[in-house]
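Engineer: Give the three-dimensional model of this entry:
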Amino acid sequence: MDTMKLERIQLFGNHGVFAEENKLGQRFYVSLEMKLDLRAAGKTDDLEETVNYAEVYGLVKRVVEGETFKLIEALAETLATRLLDAYAKIHEVTVRVVKPHPPFDIVFDGVTVEITRRRGEER
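Structural biologist: Coordinates of the predicted model:
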């Protein structure tokens, strides 16, 4: 399988357990690693033979900025499910969600959840 990656997409969302997070929102970073066969796209130079990453970005943006989740685990799971449902060419997707500024007293680069889902797995 070949790999297409979208790295560290920066979006603003209202995700978190606390009401203030849902009201004020904050920045999130999303990275995707999609496993698919890119051979035909490489040989034909035809967008129909691949996954349009501009559309993938649009799907991610709609979910992150348009929906609210308490847990970044639920956000990652929703993104993985929607991508596999929307694009039959994707055989496997790894979704990484970073919440760089969780609301507690700690100095670090944030908390990251990373999940991998495959086509045909029970969802």
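Engineer: Only C-alpha atoms from now on, for both contacts and neighbour counts.
Structural biologist: Noted.
Engineer: list the contacts for residue 3?
Structural biologist: Counting by C-alpha atoms under 8 Å, 6 or more residues apart in numbering, residue 3 touches 33, 34, 35, 36, 37, 38.
Engineer: And it, how close does it get to residue 39?
Structural biologist: Counting by C-alpha to C-alpha, to the nearest Å, the gap between residue 3 and residue 39 amounts to 11 Å.
Engineer: What of residue 60?
Structural biologist: 25 Å.
Engineer: Next, the structure of the following sequence, for comparison with the previous one:
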Amino acid sequence: MGIIKVENIRVYAYHGCLQEETKIGSDYRVDLKVKADLQKSSRTDKLNDTVDYVFLNRIVKEEMAKPSQLLETVAKRILNRIFKEDKLVKKAYISVSKINPPIGGDVEYVTIEMKEKRKSIF
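Structural biologist: The predicted structure is shown next:
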């Protein structure tokens, strides 16, 4: 088993419960970590035998572009797509941070974290 991380993905998006947030938008940071068997790719040196971090970054950007009220919703969509589109991923961890959230205080960011593992099918 191995780990692939794509960290500090910076995205401008339109998530939030306040109407202004969905019109004005804000900066976000996404950190992603996936666990997969990397033994084959370490031997073959072939991109098809591993989890492509360009693919992971693309999914994050595409799902972050779809406005949602909650960061939890966006994170779950990202995780669902990763498991659906890449069968090598066994576990995934994601954190989504809203930078400078409009919560009436001097707060650098708020973050939600989620993790999932591939469901076994017998």
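Engineer: Next, the TM-score between them, please.
Structural biologist: Here the superposed chains carry a TM-score of 0.94, computed using TM-score structural alignment, normalised by the length of structure 2; 120 aligned residues with a C-alpha RMSD of 1.1 Å.
Engineer: hang on, the earlier thing: if you rank the contacts of residue 3 of structure 1 by neighbours, which is first?
Structural biologist: residue 34 (26 neighbours; other C-alpha atoms under 10 Å).
Engineer: Verify the stated contact: it with residue 50.
Structural biologist: No. Using C-alpha atoms under 8 Å, residue 34 of structure 1 is not in contact with residue 50, being 11.1 Å away.
Engineer: how about the strands in structure 2?
Structural biologist: Using DSSP state E, the strands of structure 2 run over residues 2-13, 26-36, 89-99, 109-117.
Engineer: so who does the spatially closest residue to residue 61 of structure 2 that is not a sequence neighbour touch?
Structural biologist: Sequence neighbours aside, residue 11 is the residue nearest to residue 61 of structure 2 in space, at 7.0 Å (criterion: C-alpha to C-alpha, 6 or more residues apart in numbering). Counting by C-alpha under 8 Å, 6+ apart, residue 11 of structure 2 touches 27, 28, 29, 30, 61, 64.
Engineer: Now do the contacts for the fourth one.
Structural biologist: Taking C-alpha under 8 Å, 6+ apart as the definition of contact, the neighbours of residue 30 of structure 2 are 7, 8, 9, 10, 11, 60, 94, 95, 96, 97.
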